[in-house]
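Visitor: This is a predicted model, with the sequence first.
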Amino acid sequence: MLQSIDDFIDAAIKGRYLTLFACIAVFIAGVIAWKLLPIEAYPELANPQVRVISLVPGKGPEEIEKLVTIPLEKEMNGIPGQTALRSISIYGLSVIISTFSDTTPTTLARQQVLERIQGASLPDGVSPRLEPEVGSLREIYRYCLHSPYYSSMGLRSIQQWELEKLFRQIPGVIGVVSAGGPTKSYQVNVDPYRLKAYGITLKEVFDAVSKSNATTGGGFLEHNGSALIIRQLGLIKNLDDIKNVVIKATPQGTPVRVSDVAEVKIGPLVRRGQVGKDYEDDVVEGIVLLRRGENPTQVLKALKSRLPAIEEQLPKGVQLAPLYDRDKLINQTLQTVGNNVTMGISLVVVLLAVFLADLGSAVITAVVIPLSILIAFICLTLMGVPANLLSLGAIDFGILVDSAVVMTENIVRRLSQEGHDLSPGERLILLGESAREVGGPIVFGIITIIATFLPIFTFSGVEGKLFKPLAITMVTALIGAGFVALTLIPVLMSFFMVKKPVKETTSPLVAIARLIYKPTLGWSLKHPLVVISFAVLAVSGAALLFGNIGSEFLPHLEEGNIWLRATLKPGSVTLEESVKVARRIRTTLIENYPEVRQVLSQEGGPDDGTDPAKFADQEHYVDLKPAREWRPQFKENKELLIAAMRKDLEQIPGVGFYFTQYIQTTLDEALSGVQGSLVAKIAGPDLAELEKLGRQVGHIMGETPGIVDVIVDPLLGQPQFVIEIDRAQAARYGLSEEDLKELVEIAIGGASASTVIEGERRYDLMVRLAAPYRNSEEALKDVLVDTPSGKKVPLSQLASLKTMNGATQIWREAGSRMATIRANVRGRDLATAVEDAQARVQKELNLPESYSVKWTGEFQRQREASHQLAIVLPVTLVLIIIILYLSCGTLGGAIVMFSVVPLAAIGAICALFLTHTYFSISAGVGLIALFGLAVKNGILLVSFVNEMRHEGFSIEEAIYQGSLVRMRPVLMTATIAAVGLLPAALSNEIGSQTQKPFAIVIIGGLISCTLLTLYVLPALYLKFGPSPGKKSGSGSRSSIRAELSDISGK
């Protein structure tokens, strides 16, 4: 293998012009790839999901569960590839969510669900539909409409019938959800006493309206050689058409029209929710949905290019105002990454100049950074893998430049030591020899680092989706860096370093370091057992310290907003009451916190059922100004801001608050089925028992230190006016249960008799009793029921009418009802907080038979990630040992070089502890990368010591002199690798949170590893080092003597 590396380097130098042009071509291709590369803030983390939405107007949760949800679940259960089946039944709505494995194509999953639901036995009028093909991060753009000339109902019609259509035409947009503003309808509000006076039934009114709105054709008529199509036009066009519909004629022949028995007007449909903004209680909002698999950056770019044309098509006086733009977060995170990149590269170049004491050499070495990154972009583009915040932000430019540093340092040193009396041609030969000398260690070092990333490709689930792009980026960039270091760096130096003798200038920093290192190294080699013992104690202490760090799944990405969920108690509040509370919340935040830019609230859910929510459920999108503009008392700390907000908002009675972020809560819901970072689910058959157990678990969680924002989702407490048919009494009047059911639906709930078409717009034509005759218990008891004999009987004579409490919502998972308790963890690590809560629940909760508790949310993902790390880390260590064995050829030498791994872990653990950073999957991946970096420096040092022993030096002389020679490259590579990640470790800007643990671990580990490696590794080699074997390097005794002479002279 070494011979192949030597040949590769020789070929690059001999064909240096070809090498140069090849690198230029790669640079151009990389720039093109960068332009084409999709970039996103977060990858799609959730598995494919298919939502089945069924609107069931007028029915309560119990009936919907029994008649709609369970039959659909029965059909959908067991679909191939299905991993979870959840549902929620609330008033008027059933939503079933089927989650599939990540390998199941979304189109196949949707097709299978569609086929299955066709077999469900459902009530008449219930038509399940599939939600559009969206991912977990579906919402990319929100806007609202304003106009001084249009009512909220008029704006809702513009949004629903004009803007939805225009936005759907944008590539990558799968749908638009309309929220806020009442939906227009034509209404026939019937007076029961007028019906009685005319002897007309409510069903006759409904049928007359329904049949009067139709058109038909009569074939065609031949006329003068032409075919005239015959059309009968009978569509209702306006209110007058409805008023003039004839129901029947009196015995005297007088027509009875709709206007004789009812009030006909335009009014709103029953609303499922409302949207408010700042001081406005009712605004019209549009939510643009992204098709699953589409790139949000490209779709938003297309959307914004279409916006001017869309705004031109709006009616005069209507304005479209943006509320939320995912592009803002993407741009802010990319700016954070860009700032870190710029700063990292600048620091690396400065350090190169300091260590090499030559600006030209530093610039040549730094060329590897852009080229290796562009090679990674080429690979990502060809593989179809989008770049994201984590994969870009975790690139360590110090790691990438590491190989080039070793190559440059060795060439400059050899040319300065041995090239003064040589001709340019001879110096070129010496340059090639110098390059070949470090070619093997460079390749083995890169292979070692790449090997540490390979186990990451075994990650599955959320961890795999987060970190596989990072691993692909780093592996391809490292391959690119190795390619450039072995080819372009020697070629560029051949153009600038061989024409005249090179004078090596010793950096003052290196000179000082060497001055300190010489005597201390000598002392450590005289007392190797002391040094080794100290290292063992340090490793043991770090292991003990690790148990006090705490753990979490992943630091939350700062989004620049707060997503505030408010749950009103009791859960049976009206929409009007919910709107009042929402107005108070918005006013409190806007008036008391100048840090807030705007507040958007949603009470309940949209009318299409895409977001199942009760009137008691509120969501508030709190858009924040940049942290640097906040008042000093919050110190740019979001936790302090949230604590202050919570204290003020808790003055509002009967409301529970839950603070999170917009994307974070969407991901939580997609991954666990509930919007919460920590969720306890209690499964069991009885709602009353589930609610009691839920309150007990919620109380325990609320008393657990670190667990905050505890919300127990109510299951019962919805007041219901129940109409129970007396079958025997109804039969005496010749009425069936179906007759009475139809009456209740039309008279009380209202039913759509037809559709009024206005151009391309369609509005329901509703028939129901006028409000005074259905809006109270007494009025409902007095509703007149038409009998076959023509007699009208009060409903109270045919049914038992009573008020009782029923279900507010019914959650189901895996075929069982469940209660949900959601919470956040603040001021404490996730793992220990949940473990404490679990221990108390297990001890204090008396679970009846057939009931169980399951903990999900971020805690579950953290536990799964820990299990994967527990497998991946040992695999990584085994791979490192194998590579080290292949590198040095002896097991003893491999073990000596492997000792740097625990030495690196010391600094990583201490860095996490000192910065109060929890151990997370990000820190775990950083630890994996750190091990590769640490071993690479060990290879660099030990390989040279082995080379000296091959040349006949004693073990003591080889270790001492070899350590002095390799001090500079070891110190350089480690320092530059650490400094390259320093901006990422120190940044607090939006988008930096997920990178910080990764950077902190590597920086801390490199500090301890470098300092200890320069002392512990020589001591270990002295005591346990292998015997010299067959020569495997490309150096020579004369060159080594020259290096030692140079070192001793300094």
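Guide: Thanks, I have the structure now.
Visitor: all contacts plus neighbour counts: C-alpha atoms, from now on.
Guide: Noted.
Visitor: buried sites along whichever strand or helix holds residue 349?
Guide: Residue 349 is located in helix 326-356, with elements delineated by DSSP states H and E. Of the residues in helix 326-356, those scored as buried under the neighbour-count criterion (16 or more other C-alpha atoms under 10 Å) are 326-327, 329-334, 336-337, 339-341, 343-345, 347-356.
Visitor: Now the element after it, going C-ward?
Guide: Read in the C-terminal direction, the helix or strand following helix 326-356 is helix 359-366, with elements assigned using DSSP H and E.
Visitor: that older thread, so which elements touch the helix holding residue 349?
Guide: Identification of packing neighbours for helix 326-356 by 3 or more C-alpha pairs under 8 Å, 6 or more residues apart in numbering; DSSP states H and E yields strand 134-146, helix 296-312, helix 359-366, helix 389-393, helix 397-418, helix 508-526, helix 955-980, helix 982-986.
Visitor: Contacts for the last one, please.
Guide: Pointing back at helix 982-986 there. Residues from elsewhere that reach helix 982-986 (C-alpha atoms under 8 Å, 6 or more residues apart in numbering): 337, 340-341, 343-344, 393-394, 992, 995-997, 999-1000, 1003.
Visitor: so where do the helices sit in the stretch 451-600 of the chain?
Guide: Ranges of helices in the stretch 451-600 of the chain, per DSSP state H, counting those that start in this stretch, are 461-486, 488-496, 508-526, 528-546, 575-592.
Visitor: Return the set of buried residues in the first one.
Guide: With burial defined by 16+ other C-alpha under 10 Å, the residues of helix 461-486 counted as buried are 461-486.
Visitor: Included below, for side-by-side comparison, is a second structure:
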Amino acid sequence: MKLSDFSIKNYQFTLVIFFLLTAIGISAYQNIPRTEDPYFDISAFRINVIYPGADPREMEQQVAKPIEDALRSLDDLKEMLSTSRNSGGVVFVRFDAEVDVDKKFDEVNRELNSIRDQLPAGIQKLEIERINPGFTNIIQYSLVSETASYADLANYAEDLSEAFERISSVRESESWAYPEQQVRVSLNFKKLAELGIQAADVARIVQGESLNIPGGPVEEGARRLNVQTSGQYRSVEEIRNTVIAGTGTGGDLGGRLVRVGDVADVQWDYENQEVMARFNGQRAVFVTANQKDERNIFVTQKALQETADEFEKTLPPNIKMERGFEQYKNVEKRIDRLTFDFALAVTLVLITLLPLGLRASGIVMVSVPLSLLTGLACLYYAGFSLNQLSIAGLVVALGLLVDDSIVVIENISRYLRMGYNRVDAARLATKQISLAVLGCTATLLFAFLPLLMLPDNAGKFIRSLPVAVVFTVIASLFVALTIIPFLASRVLKKDENEHGNIVLQKLMGLIDKIYTPLLHRALQTPKTVVAASLVLFVASLGLAPLMGMSLFPKANTPQFVIEVGLPPGSSLTATDTVVKQVENKLAKFEEITAVMATVGEGNPQIYYNVFQQDKQSNVGELFVQLKEYNDDTPKLLDNIRNELKTIAGANLIVREFENGPPIDAPIGIRLVGPEIETLRELSAQVERIMLANPGTQNVDNPQRTGRSDLRLKVNFEKAGLLGVNSAELDQAVRLAIAGAFAGEIRQSNGDAYTISVRGPAGVRSNLSALDDFHVISRTGQAVPLTQLTTLELDDNLNSIYRFDRERAVLLTAYTRTGYNTEKISNEIAKQIDEMGLPTGYRYKMAGEVKSRQESFAGFGTAILITVFGILAILVLEFGSFKSTLIVLFVIPLGVTGGMVMLFLTGNSLSFTAMIGFIALIGIEIKNSILLVDFTNQLREEGKGLDESIEEAGRIRFLPILLTSATAVGGLLPLALQGGGLYSPMAWVIIGGLISSTFIGRLVTPVLYKLLPPDLQRT
């Protein structure tokens, strides 16, 4: 081939290219971003709403439904979920995975803005949040003190957060778990009644006075001046002195104006404490930080540590800083482990090359760093990071990238043994094998290229793995056809022994003694051999139901979370009591180094597919850090689960982090229908089915229990007679209890704080304070609330959940150790089918089953592209459908070995296992191409059919064996130590290579005899 001839002839230029590729690769390795997991956009958004005092039905009808109606017409909408709770709710929208996320964000924002005026005026917060794995925090530090005030802790936490944000690679830093400072205007109900002033009027006037409306510019001579209005408060005293004259009947009392301070207590205070946190049992606030995209986590961590070290020196003695979580340790350990795997793989590959001789082996090993560095450079310039998936791709590529070089160097060595000089041997041998090498590499690329097009978030998650393989294999092809022939023409021995070294002689002896007689016998009964191979293939498919299917495995990180859920309506104090019990249980385990407990909401996001739980008084979460993750960790987690079973009155879920896209829980059943009561009854029946299954644990039914609320029942007849509007009455009560946002106060340093107008401080805990509450009738009369209403206990909904604009209930469960999620889900679905659902009601599978259906949806297309792409290459290379068919017949042989190996190693048919099968197609076909191509060459030289088949089988067995052995050697460390994410893929390829190498070396020749190709190439 001209390329190899050019590289041999112009060796100086070849050397320059060699050093250039090396330099670029080293530079890329030094600069490529390092992260724990690959970065990818999720085309989903959360719309968070806070509407104080609203119950779930009001949230659904007045907020959730209007938002859903506004967003339903957007293109590429995949699903829409909403949850309406007391005083707030969430609407979640997800679009097709490949949309432009920034554009969709703008579209969602536009639609929301179009309906803001139609939503209730009492909404305090309506914001859109992007679901972005890149916002995952890489650190979580704690400021711990039992004696410092929350004000001090908050100030120090905010200062540390600001210091972190000054680091160029930090995107955002936040402080958590303390009540925000605010100015509270606590109304005096008696004074308001005496003066005939409405509580709502106080809030309206205070808010109006807090507005800062620019007056615009004026010109005075040569100067241009901006007119400042009197708006915006700068001190508490200004709020106290705000005049509320002209409201009600008491605008002027004996010549004295009525001010806010006359009817309310105005002072600095804290928001009601809705969240609290502890670090190892001590009161704490948290500080987190995440990094910008395409940054090196080790560089960022170093800057964070230096900043934290300096800041720690400024802390008073009663505040300690604890560094509970640092993600770089996970990344460091993962890279160290894969580096060890890589080194071990290189060693195993080197051992398999011994039959070629030391010089030939050395030449082949040159292709390893050169191809990997070139592939790494391509990975870097394509915008990918060095993460667990791309590193795994490089390890997979390690076993494949030497294949081309082995085939080329082995053929050159054979030509030397035939008596050719080094230059002619390099030229002629490379020319003879180059077309087959190109075909082999093209088929391998077609096995991995379709993986780049897998849809949905699972496809995005694994994309860096096939990209790493494709870039590295392309680089290895270039090296094999340029650098390897050049080095062989200069380094290999001129007087090569015609029988090779001692290792080669031994191997060839074994081939002549075992393989050649077996092949000769197989050629006598070709139909029997083919039939037997088909029987093995069909039998291996029967293992699929025994293994079951799964999506992604556990992440095996030394962190996990414990989710705490009490019955809806439980107080923060009750939730805190349970969380403390969990903390006490965890203190018994010496493997635990830190427990970060949050009460009232979830822990800040510290894993890319686990998002923070919303604020609710009945939820809590404990983020637990272990010393390390090892083989005993699953048993430790089971022991913790058993310990937590003794805590009554709460749903406690020990949740391990998992790879792949986010899911609610491994097992999920979504019931859909119009009536809430019917859904509640059906959910109870389905819950019993789930609880009865021995493989489930932590079954959750959000409609299991209702909540009791105090309801102010209005006497509408009396209210009408007295001239009191019922809507105004509801709004007044809501303001008195829940409070109302009344603008901001901005201090001289620029910090802004909320102004809250509400009833007396104790109104939430002592409703008798409402006895003094009056409403003003249309005639100006102050009417006591007790004359118009009575208090009643009322059963209410915990929440209203909607799926694609219909009411629904989502029941979830987790899988016990030793059980298969898919099998359990199928059993539950079968029992629901037998139970039957009323007309208008249906169920949908959620959890892992739904994610797997979405993730696996692209495999059919990927397999078709792989098979037909390889078919096109083979037809182009051989010009014969017979030759193509013979080569393709090796595919079921590889599948046989892959299925058997998965079964023997106890793995299921997971997402990564399926990737292994697709990759296997291209890898195993390479070997058959070499055999069929050489058999055709021998027949073209005039040799007989059987003679050509047997000679090709004997001569090509060694390079085929070596390429398979190097691939197995490269993948073996990944299979043994790669954990649940890589191991299934590696075992599939290893098993498939073993079966296709040994069984295929008999089946391919006998099939060639049954279907001898036409040698006339088109």
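Guide: The structure has been received and is ready for your questions. Remember, it's a predicted structure, so these values are computed and weren't measured experimentally.
Visitor: Mind checking the helices and strands packed on helix 326-356 of structure 1 for the one nearest to residue 739 of structure 1?
Guide: Ranking these by distance to residue 739 of structure 1, with C-alpha to C-alpha as the measure, places strand 134-146 first at 41.6 Å.
Visitor: Now do that closest one against helix 296-312: the angle between them, please.
Guide: 30 degrees (axes from the mean of the first three to the mean of the last three C-alpha atoms, to 10 degrees).
Visitor: Please tell me how far strand 134-146 of structure 1 is from the chain's geometric centre.
Guide: 15 Å (C-alpha atoms, centre = their mean, to the nearest Å).
Visitor: Next SSE downstream of that strand?
Guide: With elements assigned by DSSP H and E, the helix or strand that comes after strand 134-146 of structure 1 is helix 152-158.
Visitor: returning to that earlier point: could I get the helices and strands packed on helix 326-356 of structure 1 as TSV with mean neighbour count?
Guide: Written out in TSV, the entries for those read as follows (neighbours: other C-alpha atoms under 10 Å):
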stretch	mean neighbour count
strand 134-146	21
helix 296-312	15
helix 359-366	21
helix 389-393	24
helix 397-418	25
helix 508-526	15
helix 955-980	23
helix 982-986	22
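Visitor: JSON lines for those, including distance to residue 68 of structure 1?
Guide: Conversion of these to JSON lines gives the following (distance: least, C-alpha to C-alpha, whole Å):
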{"stretch": "strand 134-146", "distance to residue 68 of structure 1": "24"}
{"stretch": "helix 296-312", "distance to residue 68 of structure 1": "35"}
{"stretch": "helix 359-366", "distance to residue 68 of structure 1": "65"}
{"stretch": "helix 389-393", "distance to residue 68 of structure 1": "42"}
{"stretch": "helix 397-418", "distance to residue 68 of structure 1": "57"}
{"stretch": "helix 508-526", "distance to residue 68 of structure 1": "76"}
{"stretch": "helix 955-980", "distance to residue 68 of structure 1": "58"}
{"stretch": "helix 982-986", "distance to residue 68 of structure 1": "52"}
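Visitor: wait, which of these is closest to residue 32 of structure 1?
Guide: With C-alpha to C-alpha as the measure, helix 296-312 is the member of these nearest residue 32 of structure 1 (15.9 Å).
Visitor: Which neighbouring elements make contact with the helix or strand harbouring residue 289 of structure 1?
Guide: Counting by DSSP H and E, the element that carries residue 289 of structure 1 is strand 284-291. Under the contact criterion of 3+ C-alpha pairs under 8 Å, 6+ apart, strand 284-291 of structure 1 touches strand 134-146, helix 152-158, strand 173-179.
Visitor: go again using 6 Å as the cut-off
Guide: strand 134-146, strand 173-179 (3 or more C-alpha pairs under 6 Å, 6 or more residues apart in numbering; DSSP states H and E).
Visitor: Any chance of the ones you listed in CSV with distance to residue 972 of structure 1 as columns?
Guide: Shown next, in CSV, are those (distance: least, C-alpha to C-alpha, whole Å):
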stretch, distance to residue 972 of structure 1
strand 134-146, 43
strand 173-179, 50
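Visitor: can you list contacts of the strand holding residue 289 of structure 1?
Guide: Defining contact as C-alpha atoms under 6 Å, 6 or more residues apart in numbering, one finds that strand 284-291 of structure 1 is touched by 133-134, 138-139, 141-145, 156, 172-181.
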